[in-house]
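Q: Provide a 3D model corresponding to the input given below.
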Amino acid sequence: MYTERAAPEAHGVLWRNTVSGGPYRVLPDGCLDLIWEGAEVIVAGPDTGPYLGDSEGAVFTGLRLASGVGPRVLGVPARELTDRRVPLADLWGGAEARRLAERLAATDAPGRILAAVAAARLAEAGPADPVIGEALAGLGAGDPVRLIAARAGLSERHLHRRCLDAFGYGLKTLSRIRRMGRAVSLVAAGIPLADVAFRAGYADQAHLSREVKALTGVPASAFKPTG
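A: As a prediction, this is how the structure comes out:
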């Protein structure tokens, strides 16, 4: 069973997942997560493909940080965490990570503590990079990367480097991942694939099929509702 709720103070989403069906698949979403596994906190970096897990019976509590927020909370560039799962102790040191784990183990609301810790670190980190905010706004508006770079007064290569630090990959990859997320949501809502392709911004249904398979490891039809 999976549940989630907004955590605006941490610019993220708190979630809880009880794995009861054996192997599971986590789709890329352009975000970094802090995950409490009951013994330690794990950092899940931004994925470029599906993450396959197998922890039947496990209960996970996580904080999914919005795109670009994770590096400010963790203190490391996102590019160092792309497609990786690492213990928080590797990033913050054993003592600090251990203190956090002790707090999480002693509470029945670990998500609240994760959000509070992330919010405190964001406050210490200072203002966000305005270029990253402009890049996300441009991406949301469907602007081409060259236009986003020009508005920021940067070359495309320089913008790409800034995005690697903030997101773990460039804007084109982040755009593909976000479009895939929209498509999967539409498929799961029962929308026909041809309509999904048009509404999510793919050239055609074949393009949708290739992109979803490349980013999730399964065909788009796998996300159709059952029953």
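
Q: going by C-alpha atoms from here, please, whenever you check contacts or count neighbours.
A: Will do.

Q: contact partners for residue 219?
A: Neighbouring residues of residue 219 by CA atoms under 8 Å, 6 or more residues apart in numbering: 209, 212, 213.

Q: give me the buried entries from the residues you listed.
A: 209, 212, 213 (16 or more other CA atoms under 10 Å).

Q: now the last one: which helix or strand?
A: Counting by DSSP states H and E, the element that carries residue 213 is helix 205-216.

Q: coming back round to it: out of the buried ones among the contacts of residue 219, which is nearest to residue 23?
A: Minimum distance to residue 23 across the buried ones among the contacts of residue 219 is 18.3 Å, recorded for residue 213 (CA to CA).

Q: got the contact list for that closest one?
A: Counting by CA under 8 Å, 6+ apart, the residues that residue 213 touches are 219, 220.

Q: for residue 27, see how far away it is.
A: 11 Å (CA to CA, to the nearest Å).

Q: for the closest residue to residue 150 other than its chain neighbours, list the residues it contacts.
A: Residue nearest to residue 150 in three dimensions, not counting chain neighbours: residue 156, with 8.0 Å by CA to CA, 6 or more residues apart in numbering. Contacts here follow CA under 8 Å, 6+ apart; on that basis residue 156 touches 145, 146, 149, 150.

Q: please give the structure of this sequence too, so both can be compared:
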Amino acid sequence: MNPTGYREVPERGAGLVCSWTAALPADAVPFVQRVVPDGCVDVIWSADGVQVAGPDTGPMPAALRPGARMAAVRFGPGAAPPVLGVPADALRDARVPLRDLWGGAADGLADAVAGAGSLETRREVLVAAVRARAARVEPVDPLVPEVVAGLAEGSVRDVADALGLGERQLRRRSLAAFGYGPKVLQRVLRFQRALALARSGVPLADVAYAAGFADQAHFANEVRALAGEPVSALM
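A: Predicted structure coming up:
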């Protein structure tokens, strides 16, 4: 996102990892942001209403018009389905109007955010509404944190064995929770670890090993597959 127009705020609880705002001046050149897979799901308010984004399996272009203003919340991997009311694989690689999931409640939320004044206040209203919704629904599948932690260290079979599940059952529950089967989820999480390391200043020659790739070529190929460009372009 354009660094002059994007602001991110860490969040805790309700399955949220952050909220964010973005704004382009009215005289700005139209801007296209390449969104790369992170396993997360965003609920985004703009002048066009509220939509749900992700989880993605590859790079997705997001066009911002001059004068665009957005406020959003981001769910961590596996946290969005109970709040949105649909399994995550129903949202994979999609941008869906929140009204399709929440009905008239989404229109009320869009009106409340739009009428809140400043962009920062709109972000706060959106966060509060999502938190209130999360407090009224079933909790996240308890499998979620164990799968995320397990895939960081071992194979899909290792994780299935540790959880006492067959690989097919693990895949079914992973699709519903994350939008991905466990093998794809592992690739996305590993890619994000590598990106975080690279952005923190770790030399690219060391990132592949530290993030769990087989070698430098494996790292480069996975970044190209998931982001559509080399890691140097994502820094």
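
Q: ok, back up a step: what span of the second structure lines up against the helix holding residue 213 of the first structure?
A: Per TM-score structural alignment, the counterpart of helix 205-216 of the first structure in the second structure is residues 216-227.

Q: by how much does the matching stretch deviate from the first structure on average?
A: Mean deviation of stretch 216-227 of the second structure relative to the first structure after superposition (mean CA distance after the TM-score superposition for the first structure): 0.5 Å.

Q: pull out the buried residues from that stretch.
A: 219, 222, 223, 226, 227.

Q: residue contacts, the second one?
A: This points to residue 222 of the second structure. Here residue 222 of the second structure is in contact with 187, 191 (criterion: CA under 8 Å, 6+ apart).

Q: apply 10 Å and report the result again.
A: 187, 188, 190, 191, 213, 216, 228, 229, 230, 231 (CA atoms under 10 Å, 6 or more residues apart in numbering).

Q: same check, this time on residue 225 of the second structure
A: By CA under 10 Å, 6+ apart, the residues touching residue 225 of the second structure are 57, 58, 59, 219.

Q: which among these gets closest to residue 28 of the second structure?
A: Closest to residue 28 of the second structure, out of all of the contacts of residue 225 of the second structure and judged by CA to CA, is residue 59, at 23.5 Å.

Q: for the equivalent of that closest one over in the first structure, list the residues it contacts.
A: Aligning on TM-score structural alignment places residue 59 of the second structure opposite residue 50 in the first structure. Neighbour list for residue 50 of the first structure: 24-29, 83, 213-218 [criterion: CA under 10 Å, 6+ apart].

Q: all the helices of the second structure, in order from the start?
A: All helices of the second structure, identified by DSSP state H, fall at 80-84, 99-102, 104-114, 119-134, 143-151, 156-163, 167-178, 182-199, 204-211, 216-227.

Q: how long is stretch 55-70 of the second structure end to end?
A: End-to-end distance (CA to CA), stretch 55-70 of the second structure: 19 Å.

Q: residue nearest the centroid of the second structure?
A: residue 40 (2.0 Å; CA atoms, centre = their mean).

Q: my guess is it meets residue 17, correct?
A: Yes - Residue 40 of the second structure is within contact range of residue 17, at 8.9 Å (criterion: CA atoms under 10 Å).

Q: what number of residues lie near the nearest residue to residue 71 of the second structure once chain neighbours are set aside?
A: With CA to CA, 6+ apart as the criterion, residue 71 of the second structure has its nearest non-adjacent residue at 4.4 Å, and that residue is residue 21. By other CA atoms under 10 Å, the residues close to residue 21 of the second structure number 20.

Q: then residue 150 of the second structure?
A: Residue 150 of the second structure, neighbours per other CA under 10 Å, totals 18.

Q: and for the one 3 residues further on?
A: Using other CA under 10 Å, the number of residues around residue 153 of the second structure comes to 12.

Q: cool, and residue 233 of the second structure?
A: Neighbours of residue 233 of the second structure (other CA under 10 Å): 8.

Q: counterpart of residue 175 of the first structure over in the second structure?
A: So residue 175 of the first structure corresponds to residue 186, using TM-score structural alignment.

Q: give the contact list for its match.
A: Residue 186 of the second structure is in contact with 39, 147, 148, 150, 151, 152, 153, 154, 155, 156, 180, 192, counting by CA under 10 Å, 6+ apart.

Q: tell me the spacing between the closest residue to the fourth one other than its chain neighbours and residue 212 of the second structure.
A: Beyond its immediate neighbours in the sequence, the residue positioned closest to residue 150 of the second structure (CA to CA, 6+ apart) is residue 159, lying 5.5 Å away. Distance, residue 159 of the second structure to residue 212 of the second structure, by CA to CA: 16 Å.

Q: so these two - more neighbours on which side?
A: residue 159 (23 against 16).

Q: what angle separates the helix holding residue 213 of the first structure from helix 193-200?
A: Interaxial angle, helix 205-216 of the first structure versus helix 193-200 (axes from the mean of the first three to the mean of the last three CA atoms, to 10 degrees): 80 degrees.

Q: any idea of the angle helix 205-216 of the first structure forms with helix 171-188?
A: For helix 205-216 of the first structure against helix 171-188, the angle by the same axes, to 10 degrees is 110 degrees.
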